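> Model the following, please.
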Amino acid sequence: MKSFDAIVIGGGQAGPFLAARMVEKGMKVALIERKFLGGTCVNAGCMPTKTLVASARAAYVARNSAVYGVNIPGEIAIDMKVVRARAETVTMNARNGLIGWFAGMDGMTVIYGHARFEDPKTVSVNGETLTAPRIFLNVGARPVIPDLPGINDIDYLTSTSIIHLDTLPRHLAVIGGSYIGLEFAQMYRRFGAEVSVIEHGPKLASREDEDISDAIADVLRSEGIDIHTGVSDIAFARSSDGITVATDSARIDASHVLIATGRKPNTDDLGLDAAGVISDKHGYITVDDRLATNVDGIWALGDCNGHGAFTHTSYNDFEIAAANLLDGADRKLSSRILAYALYIDPPLGRVGMTEKQARASGRKIMISTRPMSRVGRANERGETKGFMKVIADAETKKILGAAILGIEGDEVIHGIIDAMNAGTTYPALQWSVPIHPTVSELIPTVLGDLKPV
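Take a look at the predicted model:
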């Protein structure tokens, strides 16, 4: 049996950085990863997909260049092999950077293999047994494959496998109208594929307010994406030239099918029972406000604890754990204000409560909206789709949440994120003097238009 000061299971965006901090403190740490360092973000999520989004936008701008007085003769051709290779290069650079970083650390042992608990202080991997007083789980999540008629008879894609495509689908059917599915839908439409989105719920991106969901649908429809919502029945069958997707309202002749119906934590094969670690009915590990499980000496970080399925929330889990365990701080999960983005074009930046959540809280609220068509920078760039929306507490004057669907919305939202984390009231922000011409300069204007509802 090999002994360590700490064992980290999973090489995502929380565990490895915590392992590095512990090594800096002179600890002996084992980092166990079953496949690739970097987790979903580096290998199958943010980095490769946003690289693909950038290629798709380049195609879109080229096709629409005449609007700006730039004439490109001939047809805009897409080389999917180059597109794929570019995304793979970004991934490999990041992954190899992590490999090199950890290889240079005295006290860090990286083990590739599948770890399972033998007891609360012991795990087995590759036939070896390791023990440590502290064990951190950062095992991530994977795509959910729903039990739909005919699904096992077709070759379907997931968010993990689609990034390796080096040919252009004739017609991509996206099953699931939430964040992952919508990004791939617009991306492949811009590459030149026909695209259909099939969503069980009544709206796309159902977490958002209805006005935001409707605006997202308008953006996608304007680019020729076929959207089907409120679909109750879906079945698949092989056809002579691809896959038939049959619903209660449509029949789609697809060449490729992307299943984007959610993700589930990679906790079902860790031997949690042997350690006595409790998880909920969906497999998410139960943690307290400091990310500790019910078992002393075991923590769960990142996607597997159900408190955020984003790279930045996973990294923040690392920050919380490191501050509390190594720096004598008392940071709490409940202090985190959730923010995220949807990377369609234009993007959606979101923070805090939706209007629906704010109304349900019983607060007296104020709301302000402004169409992007009334933003100078958006008009100058010729990108006026979407709108800004801010919700505030009428009594405390604190900002409760915001949504910015529009040009640079994923960047502009940080002005609101920072204000909310600082506890700044919205009247204070009204007196800031922003730079012109920018999209962010409209934040004081939108705040000044807040009205009770």
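
> contacts, neighbours, all on C-alpha from now
Noted.

> can you give me the helices for the stretch 201-350 of the chain?
210-222, 272-275, 311-326 (DSSP state H, counting those that start in this stretch).

> Of these, which is nearest Ile163?
helix 311-326 (18.0 Å; Cα to Cα).

> From the contact counts, what lies against that closest one?
Under the contact definition 3 or more Cα pairs under 8 Å, 6 or more residues apart in numbering; DSSP states H and E, helix 311-326 sits against helix 15-24.

> which parts of the helix it packs on are buried?
Using 16 or more other Cα atoms under 10 Å as the test for burial, helix 15-24 gives Gly15, Pro16, Phe17, Leu18, Ala19, Ala20, Met22, Val23.

> Could you dump the residues you listed into CSV with distance to Glu183 added?
Compiled in CSV, the buried residues of helix 15-24 are given as follows (distance: Cα to Cα, whole Å):
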residue, distance to Glu183
Gly15, 27
Pro16, 28
Phe17, 28
Leu18, 31
Ala19, 33
Ala20, 33
Met22, 37
Val23, 38
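
> Spit out the contact partners of Glu355.
Asp209, Ile391, Gly401 (Cα atoms under 8 Å, 6 or more residues apart in numbering).

> ok, back up a step: with respect to burial, which of the helices of the stretch 201-350 of the chain scores highest?
Highest mean neighbour count of the helices of the stretch 201-350 of the chain: helix 311-326, a mean of 20 (counted as mean count of other Cα atoms under 10 Å).

> Determine how far the last residue of stretch 242-252 lies from the first.
10 Å (Cα to Cα, to the nearest Å).

> Now do it: everything it contacts.
154, 173, 231-238, 253-257.

> Show me which pair in these is furthest apart.
Ser232 and Ser255 (22.1 Å).

> Looking only at neighbour counts, state which of those two leads.
Between Ser232 and Ser255, counted using other Cα atoms under 10 Å, the more crowded position is Ser255 (21 against 12).

> Quick one: the contacts of Glu355 as JSON lines, columns for distance to Cys41 and neighbour count too.
Shown next, in JSON lines, are the contacts of Glu355 (distance: Cα to Cα, whole Å; neighbours: other Cα atoms under 10 Å):
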{"residue": "Asp209", "distance to Cys41": "27", "neighbour count": "16"}
{"residue": "Ile391", "distance to Cys41": "30", "neighbour count": "26"}
{"residue": "Gly401", "distance to Cys41": "26", "neighbour count": "25"}
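
> Can you tell me which of these comes closest to Lys28?
Using Cα to Cα, those come closest to Lys28 at Gly401, 42.6 Å.

> Just give the nearest non-adjacent residue to Thr109, would you?
With Cα to Cα, 6 or more residues apart in numbering as the criterion, Thr109 has its nearest non-adjacent residue at 4.7 Å, and that residue is Ala30.

> and the strand or helix carrying that neighbour with helix 15-24, angle?
Using DSSP states H and E, Ala30 maps to strand 29-33. The directions of strand 29-33 and helix 15-24 differ by 160 degrees, with axes from the mean of the first three to the mean of the last three Cα atoms, to 10 degrees as the criterion.

> want to put them side by side, so please do this one too:
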Amino acid sequence: MHASSHVDAGVDPDAGRIANVHPPDWVQPTPAGRYNLVVLGAGTAGLVTAAGAAGVGARVALVERHWMGGDCLNVGCVPSKALLASAHAAARVREAGALGVRVGGEPRVDFAAVMERMRAIRHRISPADSAHRFRELGVDVYFGEARFADDRHVEVGGVRLPFARAVVATGARPVVPAIPGLADAGFLTNETVFELRALPERLLVLGGGPIGCELAQAFARFGARVTLVEMADRFLAREDADAASVLRAALERDGVDLRLGTSLGRVELV
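Predicted coordinates for the structure are as follows:
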């Protein structure tokens, strides 16, 4: 691993992670002829593709406009599962009495410590997805907005990268519904919720998909008053109805206020 792709206990975890996944002093490589493969997007799919191709001897360019590691490292799998582990621990303490274990009252959740742990975990994992590591794997890493100049060239920051094959692995972004008052009231998405430093007293979650359900349960277990609104008549519309029923019972046990078959007409900050 490159010396710059390490975890220093004295470094702010967010600053340390960003230094790995989008180094502020990164120098763009000089294109060395035609690439066998250009990969657009350095999320999970893009990283695996780039590393695999370089591993069999291909000349690979990897282009990322934001953070390497994509959703999984920065705003998805890693931070959400760290958060869920803390929420699970709080729930187990509350349920301990039913198993004959006395813990001395309601557990106190230190939300700031929960979030700091999550950030430390992201920082600790970030060297695996770092620009320096992929450079050492033989991948030319470019940061910037990419566009296809033609069917054999990609442009990044005014530099043309000739290629034989290209993989587009640019991922997805959250869709913000056009609900009157939502923008004025302010809102979080799966990309910004992990920036919280204090536990909100109340939280309205729009959407009963996997992300909405797991965040609703986690914040309820931390002690927030959570309302979950879903337009359909059940959660997890793409999953088995029995699984959705089990989930509903679990959310209700954790105190989530469920509003199924409900459309939000307007949002007002009170």
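
> TM-score of the superposed pair?
Scored against TM-score structural alignment, normalised by the length of the second structure, the superposed chains reach a TM-score of 0.83; 238 aligned residues with a Cα RMSD of 1.6 Å.

> still on that earlier bit, would you list the helices of the stretch 201-350 of the first structure in CSV and tack on distance to Glu88 of the first structure?
Conversion of the helices of the stretch 201-350 of the first structure to CSV gives the following (distance: least, Cα to Cα, whole Å):
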stretch, distance to Glu88 of the first structure
helix 210-222, 27
helix 272-275, 34
helix 311-326, 19
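
> closest one to Val110 of the first structure among these?
The nearest among the helices of the stretch 201-350 of the first structure, by Cα to Cα, is helix 311-326 at 18.2 Å.

> against the second structure, where does the closest one fall?
With TM-score structural alignment applied, helix 311-326 of the first structure matches no range in the second structure.

> contacting residues for the corresponding residue of the second structure for Ala235 of the first structure?
Alignment note: Ala235 of the first structure maps to Arg266 in the second structure; criterion TM-score structural alignment. Residues near Arg266 of the second structure by Cα under 8 Å, 6+ apart: Ile179, Pro180, Gly181, Leu182.

> Select from the residues you listed the one having the most neighbours.
Leu182 (15 neighbours).

> As a check, name the ranges of all strands in the second structure.
Remark: strands assigned in the second structure by DSSP state E are 35-40, 60-64, 139-143, 146-150, 153-156, 159-168, 202-206, 225-230, 257-260.

> With mean neighbour count and distance to Pro174 of the second structure as added columns, please give the ones you listed in TSV.
Shown next, in TSV, are those (neighbours: other Cα atoms under 10 Å; distance: least, Cα to Cα, whole Å):
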stretch	mean neighbour count	distance to Pro174 of the second structure
strand 35-40	22	19
strand 60-64	26	18
strand 139-143	24	22
strand 146-150	14	21
strand 153-156	19	25
strand 159-168	17	19
strand 202-206	17	12
strand 225-230	20	16
strand 257-260	17	21
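
> want to throw those into JSON lines with distance to Ala82 of the second structure?
Formatted as JSON lines, those follow (distance: least, Cα to Cα, whole Å):
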{"stretch": "strand 35-40", "distance to Ala82 of the second structure": "28"}
{"stretch": "strand 60-64", "distance to Ala82 of the second structure": "25"}
{"stretch": "strand 139-143", "distance to Ala82 of the second structure": "28"}
{"stretch": "strand 146-150", "distance to Ala82 of the second structure": "32"}
{"stretch": "strand 153-156", "distance to Ala82 of the second structure": "34"}
{"stretch": "strand 159-168", "distance to Ala82 of the second structure": "29"}
{"stretch": "strand 202-206", "distance to Ala82 of the second structure": "20"}
{"stretch": "strand 225-230", "distance to Ala82 of the second structure": "20"}
{"stretch": "strand 257-260", "distance to Ala82 of the second structure": "24"}
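
> Those strands: which one's closest to Gly104 of the second structure?
strand 225-230 (22.9 Å).

> Measure the mean distance from that closest one to the first structure post-superposition.
Taken over the aligned residues, the distance from strand 225-230 of the second structure to the first structure averages 0.6 Å (mean Cα distance after the TM-score superposition for the first structure).

> any idea what Leu84 of the second structure aligns with in the first structure?
Match for Leu84 of the second structure (TM-score structural alignment): Val53.

> swap in Cys213 of the second structure?
Looks like Cys213 of the second structure aligns to Leu182 there (TM-score structural alignment).

> ok, how many other residues are close to its match?
Leu182 of the first structure: 23 neighbours (other Cα under 10 Å).

> cool, the one 4 residues further on as well?
Here the neighbour count serves as a burial measure; for Gln186 of the first structure (other Cα under 10 Å) it reads 26.

> quick one: it and Pro149 of the first structure, what's the gap?
Distance from Gln186 of the first structure to Pro149 of the first structure, by Cα to Cα: 26 Å.

> Please apply the same query to Ile243 of the first structure.
Ile243 of the first structure is 13 Å from Pro149 of the first structure, by Cα to Cα.

> of all the helices of the stretch 201-350 of the first structure, which lies closest to Met47 of the first structure?
Across the helices of the stretch 201-350 of the first structure, Met47 of the first structure has its closest neighbour in helix 311-326 (10.4 Å, Cα to Cα).

> and the angle for that closest one with helix 15-24?
30 degrees.

> Now do helix 311-326 of the first structure: distance to the chain's middle.
Relative to its chain's centre, helix 311-326 of the first structure lies at 18 Å (Cα atoms, centre = their mean, to the nearest Å).

> repeat for stretch 212-225 of the second structure
The answer for stretch 212-225 of the second structure is 17 Å, by Cα atoms, centre = their mean.

> One more: stretch 261-270 of the second structure?
26 Å.

> So which bits of it are buried?
In stretch 261-270 of the second structure, counting by 16+ other Cα under 10 Å, buried: nothing.

> starting at the chain centroid, how far to stretch 71-90 of the first structure?
24 Å.

> Actually, stretch 217-230 of the second structure.
Distance, centroid of stretch 217-230 of the second structure to centroid of chain: 19 Å (Cα atoms, centre = their mean).

> contacts for it?
Contacts of stretch 217-230 of the second structure (Cα under 8 Å, 6+ apart): 83-84, 87-88, 90-91, 109, 111, 199-208, 212-213, 216, 251, 254-264.

> Could you rerun that using 7 Å?
84, 87, 90-91, 109, 200-208, 216, 251, 254-262 (Cα atoms under 7 Å, 6 or more residues apart in numbering).

> So for that stretch, first residue to last residue, what's the gap.
End-to-end for stretch 217-230 of the second structure, by Cα to Cα: 15 Å.

> can you pull the contacts of the closest residue to Val267 of the second structure other than its chain neighbours?
Distances taken as Cα to Cα, 6+ apart place Gly181 nearest to Val267 of the second structure, at 4.8 Å, with adjacent residues excluded. Applying Cα under 7 Å, 6+ apart to Gly181 of the second structure gives the contacts Arg266, Val267, Glu268.
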